[in-house]
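Asker: how would this look folded up:
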Amino acid sequence: MTGAQRVLTSERIGQLFVESERGRDRLEYTEYGAGDAWVVLLPGLLMPRRMHDHLARALAGAGAHVVTLDPLGHGRSDKPDDPVAYSVTEFAEQVVALLDHLGAHQAVVGGTSLGANVALEVAAIAPDRVRGLVVEMPVLDNALEVAIVAFAPLLLTARVAPLAVSGLRALTRAVPRGVVPWWVGIGLDTVDHRPGPLAAYVHGLFFGRTAPPLKERSRIAAPMLVVGHPRDPLHPAADAELLAEQLPNATFERAGSILEWRLRPERLDLVATRFVLDCWKHRDNRRRVRKA
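Answerer: Okay, here's the model as predicted:
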């Protein structure tokens, strides 16, 4: 399949509920395509799952069964006020719950930024559920200080100036998504958060586990496609390159810029599609078991 070809695929919105000591939380997802070549795509920090619509359709058009998930605190999933609800490990456990819900024994798990870290965490806590990994701009050792500087003001604003967060939310909600460019709509959705859940979200990520440590990462045996960007202080290419060097089955792909996969996605869509299809080339015969 070339980058210019388009194949229409089915799209379905679904939901699942995850239980915890806090109670019951609702997660929403979208399925593209059908079959047993499962792929799960995870969004970046505070972003909605539809940021991966284009890639999901490209993969589904090539024969994959793709699911984009809004983890807790993202998009149309629940947004509790409890910081304990938000951590990379919690998000990874939600991916495993999604696979159980779908009856998928394994999936290629991919994500961007925070989603990349969650994909790595899924491979660390449930390696038998991961067929492969697509990791775009992970936030690892070289990026933590910049991430703290970038997002600490967000936490402070949500705590001490909640009216500013609520006011911004009211302004962005008034903008019809159909009249603005697609990525502008994604940006508007990213800031559509109430101050309480927003503060809990950032607090939970700051003080929780942000990614598997090196000792755990080095044990990841699944094939991995690592995509890094030049001139991106929050997601240094050095982190992505080092990750690819640390793991025996990882391949590094350098993007032209942080905007390439956003504005000119054809090349990287094709790279990711080839990787995913290769992960599923030799399928096993394990049965799928869908929960009632």
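
Asker: please make it C-alpha for all contacts and neighbour counts, starting now.
Answerer: Fine.

Asker: and the residue nearest to Ala143 when sequence neighbours are not counted, how many neighbours does it have?
Answerer: Here the nearest residue to Ala143 in space, its sequence neighbours aside, is Leu234; by C-alpha to C-alpha, 6 or more residues apart in numbering that works out to 5.5 Å. The burial count assigned to Leu234 is 20, neighbours taken as other C-alpha atoms under 10 Å.

Asker: quick one: His52 and Leu69 touch, right?
Answerer: No: applying C-alpha atoms under 8 Å, one finds His52 not in contact with Leu69, separated by 9.6 Å.

Asker: could you also give me the structure for this second sequence? I'd like to compare it with the first:
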Amino acid sequence: MPRRMHASLARTLASAGAHVVTLDLLGHGRSDKPDDPFAYSITAFAEQVVALLDHLGAQQAVIGGTSLGANVTLEVAATAPERVRGILVEMPVLDNALEVAIVSFAPLLLTARVFPFAVSGLRFVTRRVPRGIVPWWVGIGLDTVDHKPGPLAAYVHGLFFGHVAPPAAQRRRITAPALVIGHPRDPLHPASDAEMLAGELPNSTFERAKSILEWRRSPERLDLVATKFVLGCWRPARRSRRTAN
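Answerer: This is a model prediction of the structure:
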């Protein structure tokens, strides 16, 4: 999905005083979409996040993402912990999502490789729908399927044949404050993965969404949870009082 899927949350965090930057990873939104499968991996995406921090001159940031973005967030925290003030992870795709992920994304790879005209035809139709006349989330969905067959196949290929998240041993060594949000009844992003991750991270809080659509249709509760977490990551640590002997 393009970065504007997080526009509402970004505005909420910014209104609370946070400096918020959203990005389109390679292959997403307005970023380049090369045909090379080796250009796409969780590792490469994490490197792009760190490169953006370098470009902005930001020594540290609270890193966050949804689904693929959640996994990229974990990779950044595992490989560049000194740049991470905290992590906000929604719907991670880990061990319990493996079978559904294969069933969901393998047909995309097959279609893009064997039936590229189907991908091109869908893109031809969706690009002609004016985004201004459809609901905001419908526009996000239309932008999500706006792919040429070559880059789409390369994208799925690259993710399939690379590791999708840091292994459990690395995840347990992530000490940054973490907010993990899981959804019930979501086979691609099972709540069991989010709960497992929250149990692995030594400094984490788990928040269960009421449904997969809560943060999209009624975002007030989770926006408040996320805002408190992000602002809390920047509060100075309390000094312990010294007692006189």
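
Asker: overlay them and tell me the TM-score.
Answerer: The TM-score (TM-score structural alignment, normalised by the length of the second structure) is 0.96; 237 aligned residues with a C-alpha RMSD of 0.7 Å.

Asker: mind listing what's buried along stretch 126-146 of the second structure?
Answerer: Of all the residues in stretch 126-146 of the second structure, those buried under the rule 16 or more other C-alpha atoms under 10 Å are 126, 131, 139-140, 142-144, 146.

Asker: helices - which of these land there?
Answerer: Where these overlap with helices, as defined by DSSP state H, the overlap consists of 126, 139-140, 142-144.

Asker: which among those gets closest to Gly17 of the second structure?
Answerer: Here the nearest of these to Gly17 of the second structure, counting by C-alpha to C-alpha, is Ile140; it sits at 26.3 Å.

Asker: list the contacts for whatever residue of the first structure lines up with the closest one?
Answerer: With TM-score structural alignment defining the correspondence, Ile140 of the second structure maps onto Ile186 in the first structure. Remark: with contacts taken as C-alpha atoms under 8 Å, 6 or more residues apart in numbering, Ile186 of the first structure is in contact with 47-48, 50-51.

Asker: which bit of the first structure covers the helix or strand where Gly199 of the second structure lies?
Answerer: Gly199 of the second structure belongs to helix 191-200 when elements are defined using DSSP states H and E. Residues 237-246 of the first structure are the counterpart of helix 191-200 of the second structure, counting by TM-score structural alignment.

Asker: list the buried residues for that stretch?
Answerer: For stretch 237-246 of the first structure, using 16+ other C-alpha under 10 Å, the buried residues are 237-241, 243-244.

Asker: and the residue nearest the centre of the first structure?
Answerer: Averaging the C-alpha coordinates of the first structure gives a centre point, and the residue nearest to it by C-alpha atoms, centre = their mean is Leu42 (1.9 Å).

Asker: from Gly103 of the first structure, how far off is whatever residue of the first structure lines up with Pro2 of the second structure?
Answerer: Here Pro2 of the second structure is matched to Pro48 in the first structure, going by TM-score structural alignment. Counting by C-alpha to C-alpha, to the nearest Å, the gap from Pro48 of the first structure to Gly103 of the first structure is 24 Å.

Asker: swap in Ala119 of the first structure?
Answerer: From Ala119 of the first structure to Gly103 of the first structure the distance is 19 Å (C-alpha to C-alpha).

Asker: cool, Arg219 of the first structure as well?
Answerer: Going from Arg219 of the first structure to Gly103 of the first structure by C-alpha to C-alpha gives 26 Å.

Asker: now Leu188 of the first structure
Answerer: In this structure, Leu188 of the first structure lies at 34 Å from Gly103 of the first structure, with C-alpha to C-alpha as the measure.

Asker: and Pro162 of the first structure, by the same measure?
Answerer: Applying C-alpha to C-alpha to Pro162 of the first structure and Gly103 of the first structure gives a distance of 41 Å.

Asker: could you do Leu144 of the first structure as well?
Answerer: Taking C-alpha to C-alpha as the measure, Leu144 of the first structure falls 36 Å from Gly103 of the first structure.

Asker: ditto for Glu90 of the first structure
Answerer: With the distance defined as C-alpha to C-alpha, Glu90 of the first structure ends up 20 Å from Gly103 of the first structure.

Asker: Met1 of the second structure and Asp143 touch, don't they?
Answerer: Yes: between Met1 of the second structure and Asp143 there is a contact at 7.2 Å, judged by C-alpha under 8 Å.

Asker: who touches both of those two?
Answerer: What both Met1 of the second structure and Asp143 touch, as defined by C-alpha under 8 Å, 6+ apart, is the set Gly29.

Asker: quick one: buried residues of the helix ranked longest in the second structure?
Answerer: If you go by DSSP H, the second structure has its longest helix at helix 98-114. Buried residues in helix 98-114 of the second structure, defined by neighbour count with 16+ other C-alpha under 10 Å: 101, 108-109, 111-113.
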